[in-house]
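Engineer: missing the sequence, but the structure's below:
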């Protein structure tokens, strides 16, 4: 057995492109779902607005709680600091206060032993502060750098030097408050959020109250979590409420949309259930009344159309018998016209011409009645489109000579084989050529043929008056004329292009028109090469290439005015 082929490993760039394509597809699906669902858009908008409002209110509320908590703690700490300062002043003002000014080595113990007034004051402050969780006190003397007295194991590095400098600039007895991390000996890497209240005494002593705020921080963190949870719950609750309320409105609208789609698909008995007496109920009532009136009008139009089709069919068939008799008599008179006097001979020729025109009109009416009855069918054979075009041009030569029109044939050198009903396609081309001669004002008519793998196309281009905007589809309506005041030089019923379009549709093809006022018009017939195949494109453009090129040139080139034109069009003397 041959070895199994190895799977080709994809490069990181290919993997990245694949991920991007999948992400774009997912984003595209999500975007389509979002814009197609009114309920989803309302719920999403409500959630976004709710999140913004709740976030703003939560931030504002949290700031107020933090400010209130810190202000309360600061007021209490300042009150205790004032009391401690008065106590220290009382101890320092004793007669033995001179003993406290003895030299102290830097780095002395936090709670030195002895009976000096400063030691007594430190011990008293320690008893007042209690545990370190309330606050700690550090007493320093600015004349003895490095010496301090403390009530706990608080590290003096907690006091920033910049804040000490600011304290020296203030008057004695004036407080300074700082928010800074507090450090304890033995725990240098675990600072505690805290607040420092510093005061300078008259006797060159500094008293610092270090208040830890770890409890307040934990309390505020709990409050913040609670606010976030309550805000998230509130947002979800608002989203659920908006979804419920929107559903009550969207569901009847969705039912109305589905009913309208079924009504448009032809189910004229579709109706909505009416519940209540609100606006949605009145909408359902109005929809039901509209559907009933529409069904009635459609039924009336169908009956009228059926009567009209039946009338056209019956009249067309009934006219065949008398027309045959009249044709036989007219042929006898036309053949013997040389024996008549000139007036009678001319009358015989006119009668012959009008009978030919009447037979053509009757043939068109019979053909359109067959299309209305759904009785038209195809006799498909593989033919060369070029031969069909040449036969149609040969049939139109006499009419073209009378209008001084010349045909410009642009046929490919290779055969253009396609499966089609050559009789019907030739009739389409004759109608297009007659129309081009009628409206071409004596200019050349260009006939182009092209083919590709799936389709063949024939384009008939005239250089006459052209079409006005919006008339590209009207030209295929029955009995429609572009300019009713214009005299017709070619007799007809006004059904030629309508029958041509029906023939093209019967082949599974397209018959399209383009026109521009003053630039002429072009009709393009596109047919599949294989009968029954789906037509996906045409080998020929609908807009003539020279017109498209001229429009592109005009869009990219700015006209340059002559000096006379730029001066208002006045000629120079």
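Structural biologist: Looks like it arrived, so ask away. Because the structure is a prediction, the values reported are computed rather than measured. Numbering: from 1, shown residues only.
Engineer: hey, let's count contacts and neighbours off CA atoms from now on
Structural biologist: OK.
Engineer: Check which residues of stretch 457-476 are buried.
Structural biologist: Using 16 or more other CA atoms under 10 Å as the test for burial, stretch 457-476 gives 457-467, 471-472, 475-476.
Engineer: How about stretch 79-96?
Structural biologist: 80, 81, 84, 85, 88, 89, 91, 92.
Engineer: Show residues contacting that stretch.
Structural biologist: Defining contact as CA atoms under 8 Å, 6 or more residues apart in numbering, one finds that stretch 79-96 is touched by 97, 116, 117, 118, 120, 121, 122, 125, 197, 207, 209.
Engineer: With respect to residue 373, which of the buried residues of stretch 79-96 is nearest?
Structural biologist: residue 80 (107.0 Å; CA to CA).
Engineer: Name the residues that touch the helix or strand harbouring residue 120?
Structural biologist: Under the criterion of DSSP states H and E, residue 120 resides in helix 117-129. By CA under 8 Å, 6+ apart, the list of residues contacting helix 117-129 from outside reads 84, 87-88, 91-92, 94, 96-97, 99-100, 111-113, 135-137, 139, 149-152.
Engineer: show me where the stretch 401-550 of the chain has helices.
Structural biologist: 422-439, 471-474, 496-506, 545-556 (DSSP state H, counting those that start in this stretch).
Engineer: thinking again about what came up before, Serialize the buried residues of stretch 79-96 to JSON lines and add fields for secondary structure and distance to residue 508.
Structural biologist: Output for the buried residues of stretch 79-96, formatted as JSON lines (DSSP: H, G, I helix; E, B strand; the rest coil; distance: CA to CA, whole Å):
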{"residue": "80", "secondary structure": "helix", "distance to residue 508": "99"}
{"residue": "81", "secondary structure": "helix", "distance to residue 508": "99"}
{"residue": "84", "secondary structure": "helix", "distance to residue 508": "104"}
{"residue": "85", "secondary structure": "helix", "distance to residue 508": "105"}
{"residue": "88", "secondary structure": "helix", "distance to residue 508": "109"}
{"residue": "89", "secondary structure": "helix", "distance to residue 508": "111"}
{"residue": "91", "secondary structure": "helix", "distance to residue 508": "114"}
{"residue": "92", "secondary structure": "helix", "distance to residue 508": "114"}
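Engineer: Next up, a structure to set beside the first:
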């Protein structure tokens, strides 16, 4: 019953309970009334028959004639109880049958079991004062109900039987059954209305609670419920409000801490730029004079130069990550030839001998050239560093999207590492915590893809090696595809100059 709503289930339960109660009450009422009506009718008829049998046969001779029996039967049938009479007696050595209505009441109508009971003589003792008793039962003739009873006159008198129609009683009971059926139907309708009212009373707070929980899940942490009453639903609403208030406070604290952390990283990176600029200038001079330095000092100078460059890259990456976290990263869009852009990225880093490019010229896309260069540099550089050459870069369009695959020929990525390759500062090998990279390259590449409204996936190729797939939308602005907001050309130049500082 999962597909049935709670309201419908509540109404169904109410209806079933009401139906069971109404049917039970109606059945009990019907059987009680039926028993009372039939008992009253048959008692009245049998009492009248017993008295009439005594009064009308007491004056008859021991061997009455058939005419005398017939006259007695007619007198007995003329009472207010409206039953037919059948008298059977001995006359002239044979049986004489006297029915009040020969076409309806004949000896054949009397059941053999009733005849045997009436004719059976009982022994007289302290518990039984009479040899013969009055017996009765209900039968059906021609589809109509009747009461039939009989008794034998004590002292050798005739045997008398009565036949009373119960058609009126049946009609009365049928009317009662219809009335009870209508009452049951009305009770069912009333229960449905009560169930509707109860469902509305119970489910309205539940619905409000569900809507509030949905808004809370959407990030509207100021959502609260109006509480009234002291029942369980009111307690539940108060609990929800307390939970929402605690959650809001906790999220605000975490947001404040996160904002503080972002400001700290941004401020730290910004403050590091000035001394790094001076250190970088000094290291460049030292690198130019490396051939003239003492051989004992040259390795240390080379280490300082490489670590300074690494530190400079780390600071730049931290600044970029901070922009993404703060939501201030912007796109400077331009129509670019993707093949030319990939070629320029490879050529600028002297990777032409180690990278194979499969791309057609003239494949235009509206992208941020600088950010696309960052993505490609990170993906191709990561493939060369960890996978080994040759690295194959293929560019094609697929289902209205630009797809760039970067595949290496290395050992591939372990399955337990695949879910974490885009995590910040993630190192696949704990034994090599120190490497040339900062651990932010792939994360930054993914964020740059997201800001375009695209994404990057990592997998292992069946032929060996790892494959990184960049997917970017074509034919729509990244802002419409879920990416970042855009800058004007002048703002883009200012942003590019600021990023290049």
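Structural biologist: In hand now; what should we look at? Since we're looking at a predicted model, the values are computed, not measured.
Engineer: Post the TM-score for the overlay when you can.
Structural biologist: Scored against TM-score structural alignment, normalised by the length of structure 2, the superposed chains reach a TM-score of 0.71; 457 aligned residues with a CA RMSD of 4.8 Å.
Engineer: in the helix holding residue 120 of structure 1, what's buried?
Structural biologist: Buried residues in helix 117-129 of structure 1, counted by 16+ other CA under 10 Å: 117, 118, 119, 120, 121, 122, 123, 124, 125, 126, 129.
Engineer: next SSE after it?
Structural biologist: That would be, after helix 117-129 of structure 1 and using DSSP H and E, strand 136-141.
Engineer: Can you spell out which helices and strands pack onto that following strand?
Structural biologist: The contact analysis (3 or more CA pairs under 8 Å, 6 or more residues apart in numbering; DSSP states H and E) places strand 136-141 of structure 1 against helix 117-129, strand 148-150, strand 205-212.
Engineer: try it again with 6 Å
Structural biologist: strand 148-150, strand 205-212 (3 or more CA pairs under 6 Å, 6 or more residues apart in numbering; DSSP states H and E).
Engineer: of these, which approaches residue 523 of structure 1 most closely?
Structural biologist: For these, proximity to residue 523 of structure 1 was assessed by CA to CA; strand 205-212 is nearest, at 91.5 Å.
Engineer: any residues touching that closest one, and which ones?
Structural biologist: 135-141, 194-200 (CA atoms under 6 Å, 6 or more residues apart in numbering).
Engineer: Can you check what angle separates it from strand 136-141?
Structural biologist: Comparing the axes of strand 205-212 of structure 1 and strand 136-141 via axes from the mean of the first three to the mean of the last three CA atoms, to 10 degrees yields an angle of 160 degrees.
Engineer: which residue ranges form the strands in structure 2?
Structural biologist: 84-91, 94-99, 135-141, 144-152, 159-165, 334-337, 355-358, 364-367, 391-398, 401-407, 455-460, 466-473 (DSSP state E).
Engineer: Between the ones you listed, which one is closest to residue 192 of structure 2.
Structural biologist: strand 144-152 (38.8 Å).
Engineer: Residues contacting the closest one, please?
Structural biologist: With CA under 6 Å, 6+ apart, strand 144-152 of structure 2 has contacts from 118, 133-140, 159-166.
Engineer: what's the burial count for residue 497 of structure 2?
Structural biologist: Here the number of neighbours of residue 497 of structure 2 (other CA atoms under 10 Å) works out to 10.
Engineer: go on, residue 175 of structure 2?
Structural biologist: With other CA under 10 Å as criterion, residue 175 of structure 2 counts 12.
Engineer: Would you mind measuring from the aligned partner of residue 194 of structure 1 in structure 2 to residue 163 of structure 2?
Structural biologist: Aligned by TM-score structural alignment, residue 194 of structure 1 pairs with residue 145 of structure 2. Residue 145 of structure 2 sits 10 Å away from residue 163 of structure 2, going by CA to CA, to the nearest Å.
Engineer: Next: residue 79 of structure 2.
Structural biologist: 13 Å.
Engineer: before we move on, what about residue 389 of structure 2?
Structural biologist: Distance from residue 389 of structure 2 to residue 163 of structure 2, by CA to CA: 115 Å.
Engineer: Return the residue of structure 2 aligned against residue 465 of structure 1.
Structural biologist: Using TM-score structural alignment, residue 465 of structure 1 lines up with residue 414 in structure 2.
Engineer: Number of residues surrounding the closest residue to residue 78 of structure 1 other than its chain neighbours?
Structural biologist: Closest residue to residue 78 of structure 1 apart from its sequence neighbours, by CA to CA, 6 or more residues apart in numbering: residue 197 at 7.1 Å. When counting by other CA under 10 Å, one arrives at 19 neighbours for residue 197 of structure 1.
Engineer: Out of the strands of structure 2, flag the one nearest residue 182 of structure 2.
Structural biologist: Among these, strand 144-152 sits nearest to residue 182 of structure 2 (CA to CA), with 25.1 Å.
Engineer: That closest one to strand 84-91, inter-axis angle?
Structural biologist: Going by the same axes, to 10 degrees, strand 144-152 of structure 2 makes 30 degrees with strand 84-91.
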